[in-house]
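Chemist: pasting a predicted model and its sequence here:
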Amino acid sequence: MQRRYTGLTAAVAALSMAATLAGCGAGEGAGEVTLKLVAADYGSNDANGSQGYWDGLARSFEKTHPGITVDVDVMSWKDVDREVAEMVRKGEAPDLAQIGAYADHAAEDRLYKADELLPIPTQANFLPLLARAGQVGRSQYGLPFAASTRLLFYNKGLFEKAGAKPPKTWDEIRTAAGKLKDEGVKFPFALPLGSEESQAETMMWMLAGGGGYRDVSNISYDIDSAENVATFTWLKNNLVGKGLTGPVAPAELDRQEAFDAFAQGDVGMLNGHPTLMDAAEKAGVDVGMVPLPSPDGEGRPSMGVADWMMAFKQNGHRKEIGEFLTYVYEDKNVLAFSDRYDILPVTSTATATMRDDPRHRALWPFLEELPTSELYPVGHTSWAKVSESVKRNIGKAVAPGGDPEAVLAGIARDAKDAEADE
């Protein structure tokens, strides 16, 4: 892939730069400009927080782009989307935001399009799956910034002690969890359906069960489909109901709490993403990973996740924003961020480099899942409301006395109402 892009060399680069400069408009952004960037924090503590990454990148950019200063404010994932929305509401939008959702801002015509900001080679270098996911009405507003997929993580030491084998089917999950419970493992299978990120855990199980949030045509939501009802009925009866998910009710268990418990050696298995791998291994856990099991052991699409960069039009710094983003998406910077946080790169050339580098061998299984994965329906403005309904309600589906069909039907009604407002 790298050779295909470098083969374009000077001619395409010159044409694309000319097109970019022409599109930016003469005189726009002249003089000293300060770009305001609000970004999400990928670090697990102060020592590896994202502020350090962005400050280093900004200072490096400024050395070769006199007249442009980049001011970065990093916020926690729990706050960053809400804080950016509040800035916009006050008429104080940042120039750039690296957050979780872009569709609402695109629908209100607040954002620049990708082709207004980036030279052609940079646009073309985004992985096709992610570029399509960043579109609203066939125009790309969301620039993918980081990606990940999901695998089933298991504690090799606990599995060996319990005489369990890595599962390929749901029945094998239940069998292994039973053996882990008999050995006194605190969380045989950690099932985080709490408010932090239960929309992700929900989607993983839906996809494994042959369903999903949207119907096969991707025209509308299909949350209470027969497949989804069967999936959560199985979870309720076979994992939660048999006491195989640990002492904390799934509705009260957040993702980070489950990840921390895995790193402490208290979890037999759970669905996880690449950042858990490094944290667990540093804590001394011998980590195993397999594709997410399905009812019959056949392969199913994994859940893919992308986080987004977007550029607001309010301050009119299109030229300077474009220059900074072109720098952000250079391979050296994409790979530096991926290395720092065990995140998958979002460009074709950086992905090819990672595939060819044995240092990244641990991430190769996640890379293999990405091309066929399914992402949240982030291009629909309704998704934010649907996601919130899932977070509030899905834990009830597997609670004692819970009715999975009724809970999913309630979320489906919320989805229908949200769609009507699009």
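Modeler: Nice, I can see it. Just so it is clear, the structure is predicted and the values come from calculations on it, not from any experiment.
Chemist: contacts, neighbours, all on C-alpha from now
Modeler: Noted.
Chemist: buried residues in the host helix or strand of residue 17?
Modeler: Following DSSP states H and E, one finds residue 17 within helix 9-24. Within helix 9-24, the residues that count as buried by 16 or more other Cα atoms under 10 Å are 12, 13, 16, 19, 20, 21, 24.
Chemist: what do you get for stretch 174-189?
Modeler: For stretch 174-189, the neighbour count (16+ other Cα under 10 Å) marks 174-181, 185-189 as buried.
Chemist: also stretch 319-330?
Modeler: Buried residues in stretch 319-330, counted by 16+ other Cα under 10 Å: 319, 320, 321, 322, 323, 324, 325, 326, 327, 328, 329.
Chemist: show me these that map onto helices.
Modeler: Among these, the members found in helices (DSSP state H) are 319, 320, 321, 322, 323, 324, 325, 326, 327, 328.
Chemist: touching, the second one and residue 66? I think so.
Modeler: Spelled out, that is residue 320. No: Residue 320 lies out of contact with residue 66 (Cα atoms under 8 Å); the separation is 10.8 Å.
Chemist: re earlier: pick the one among the buried residues of stretch 174-189 closest to residue 134.
Modeler: residue 189 (33.6 Å; Cα to Cα).
Chemist: quick one on the thing from earlier: give the next helix or strand downstream of the helix holding residue 17.
Modeler: Downstream of helix 9-24, the next assigned helix or strand under DSSP H and E is strand 33-40.
Chemist: distance from the chain centre to that following strand, please.
Modeler: For strand 33-40, the distance from its own C-alpha centre to the chain's C-alpha centre is 21 Å (Cα atoms, centre = their mean, to the nearest Å).
Chemist: next: stretch 330-342.
Modeler: In terms of Cα atoms, centre = their mean, the centre of stretch 330-342 is set 16 Å apart from its chain centre.
Chemist: ok, and what's touching it?
Modeler: Contact partners of stretch 330-342, identified using Cα atoms under 8 Å, 6 or more residues apart in numbering, comprise 42-43, 53, 57, 146, 274-275, 278, 327-328, 343-347, 349-350, 354, 363.
Chemist: contacts only, for the residue most central in space within the chain.
Modeler: The centroid of the chain falls nearest to residue 305 when counting by Cα atoms, centre = their mean (2.9 Å). Residues near residue 305 by Cα under 8 Å, 6+ apart: 147, 148, 149, 375, 376.
Chemist: against that first model, consider the following:
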Amino acid sequence: MAAVLAGCGLTSGSDHVTLHLVAADYGDSAANSSEKYWDAIVTAYEKQHPDVTVEVTVYSWNDVDAKVKERVAAGDPPDLAQIGAYADYVAADQLYKAGELLSIPVQADFVSQLADAGKVRGVQYGMPFASSTRLLFYNKTLFAKAGLTPPTTWEELAADAAALKQNGVKYPYALPLGPEEAQAETLQWLLSGNGGYNQNVSSYSIDSTENVDTFGWLKNELVGKGLTGPVAPGELNRADAFAAFTDGEVGMLNGHPSLMKAAAKKGVKFGMVPMPGLDGPAKISMGVADWMMAFRKNGHARQAGDFLNFVYSKENVLAFSREYDLLPVTNSASQVMSTAEEDADLRPFLKELALSETYPVGRTSWAQVSAEIKKEIGRAVTPNGSPATVLGDLQETASRAENEAGE
């Protein structure tokens, strides 16, 4: 009986359980490493739960997904993993459902769009841990010199970019379609053109008329007119575009909350507005989330769930969001942030989160599709590139990946 109970995580005799968590590092220095955040969480939790030890290993975002994958392949998954994607592990039947772990109030507290993004076939496995949206950042100094106001439509954005170019701005609009994060910039533009990756809920729609029209506009009205700077969009990575913005060389670009601190540190005066759309501000913004998941192999559902209920308390979610300039994944923390004076800078992003759409992360095929978008989408806006051809090729890749995954 003791052996059977031990396999369920409810050990007989000694009730002590050790939970292993692998987590990503959101810090940019030793001073704000995620290790410090988790140390504080674990210390507070273990004080109340002497029968549980939580061991946390933190890796950089460059390594964390691969480290978890290695452990799973070796038959030694952690109890909990806080990483970038969960769908592969659902497909392999390795994860607990969120409902098997969390209390009903905690599960119900997730922001609805993010909870939905954590579902596969209507069942939630991925628990959102951090979220973010994008706004159009603009350099106030450069705009003032050119006598401009921030754009609300694509037409105004192109006109502002032309005026900035006339004034000698190096990157009137920075369009990072390089391999680092092209899938993000792409989705932001597709949504603003009333398209997206999944206009049909049941399948990909990458080569839709709306999407082809969006990239046709980008190619002809921005890139073709020399309004995106000296580096070809397909070779410009997001980190380089952000660095150019903080150096005062960019008029406009899409940015997430962390850009605020980086720009302010360099003395760049900036404003932020919703992404322009065809005939006014875009109705839907791009949202992104990172995920918490729990592996079933060690059988620690009760202890893992109890720890997660603690992690997702309003106070802990707020502390994490404020430390790393990210958006809360729960409604209770979002409500606090929507009125607290100290969170005023994040409020515009929080407003966009309510109108956001995330990547199709619940699809096992998404990892392959995303990788192909990063590799190929820049060709759509080259002088000899064809948006219809490139998006058509990506759609073929997506359909093939979808079929292979049995989705």
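Modeler: Yep, it's here. Small disclaimer: the values here were computed from a predicted structure and weren't measured.
Chemist: need the counterpart of the residue nearest to the centre of the first structure in the second structure.
Modeler: The alignment partner of residue 305 of the first structure in the second structure, by TM-score structural alignment, is residue 288.
Chemist: any idea how far that match is from residue 188 of the second structure?
Modeler: Per Cα to Cα, to the nearest Å, residue 288 of the second structure is found 11 Å from residue 188 of the second structure.
Chemist: again, but for residue 262 of the second structure
Modeler: Distance, residue 262 of the second structure to residue 188 of the second structure, using Cα to Cα: 21 Å.
Chemist: compare neighbour counts for these two and give me the winner.
Modeler: Between residue 262 of the second structure and residue 188, residue 188 has the larger neighbour count (other Cα atoms under 10 Å), namely 24 against 16.
Chemist: quick check: the more buried one is in a helix.
Modeler: Yes: Residue 188 of the second structure: assigned to a helix according to DSSP: H, G, I helix; E, B strand; the rest coil.
Chemist: corresponding residue for residue 39 of the second structure in the first structure?
Modeler: Counting by TM-score structural alignment, the partner of residue 39 of the second structure is residue 55.
Chemist: quick check: its match touching residue 72?
Modeler: Yes: using Cα under 8 Å, residue 55 of the first structure is in contact with residue 72, at 6.9 Å.
Chemist: quick one: which helix or strand includes residue 258 of the first structure?
Modeler: helix 255-263.
Chemist: quick one: that helix aligns where in the second structure?
Modeler: Counting by TM-score structural alignment, helix 255-263 of the first structure sits on residues 238-246 of the second structure.
Chemist: and that stretch, how far from the first structure on average?
Modeler: Here the mean offset of stretch 238-246 of the second structure against the first structure after fitting is 1.4 Å, by mean Cα distance after the TM-score superposition for the first structure.
Chemist: quick one, strands of the second structure?
Modeler: Taking DSSP state E as the criterion, the second structure carries its strands at 17-24, 52-59, 80-83, 119-120, 123-124, 127-133, 135-139, 171-173, 250-255, 270-273, 285-294, 356-357.
Chemist: name the helices or strands packed onto the first one?
Modeler: Packing partners of strand 17-24 of the second structure (3 or more Cα pairs under 8 Å, 6 or more residues apart in numbering; DSSP states H and E): strand 52-59, helix 64-73, strand 80-83, helix 301-311.
Chemist: ok, the counterpart of residue 160 of the second structure in the first structure - contacts?
Modeler: When the first structure is aligned by TM-score structural alignment, residue 160 of the second structure is paired with residue 176. By Cα under 8 Å, 6+ apart, the contact set of residue 176 of the first structure is 159, 164, 165, 166, 167.
Chemist: map the second one across to the second structure for me.
Modeler: Structural alignment places residue 164 of the first structure opposite residue 148 in the second structure (criterion: TM-score structural alignment).
Chemist: residue contacts, its match?
Modeler: Each residue near residue 148 of the second structure by Cα under 8 Å, 6+ apart is listed here: residue 160.
Chemist: distance of it from residue 278 of the second structure?
Modeler: Separation of residue 148 of the second structure from residue 278 of the second structure (Cα to Cα) stands at 19 Å.
Chemist: also residue 157 of the second structure?
Modeler: 10 Å.
Chemist: what of residue 394 of the second structure?
Modeler: As judged by Cα to Cα, residue 394 of the second structure and residue 278 of the second structure stand 24 Å apart.
Chemist: between those two, who's got more neighbours?
Modeler: Neighbour count, other Cα under 10 Å: between residue 394 of the second structure and residue 278, residue 394 has more, with 22 against 16.
Chemist: ok, that one touching residue 372?
Modeler: Yes: judged on Cα under 8 Å, residue 394 of the second structure makes contact with residue 372 at a distance of 7.0 Å.
Chemist: only whichever of the contacts of residue 305 of the first structure are buried, select them in ChimeraX.
Modeler: The buried residues among those can be selected in ChimeraX (16+ other Cα under 10 Å) with this line:
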select :147,148,149,375,376
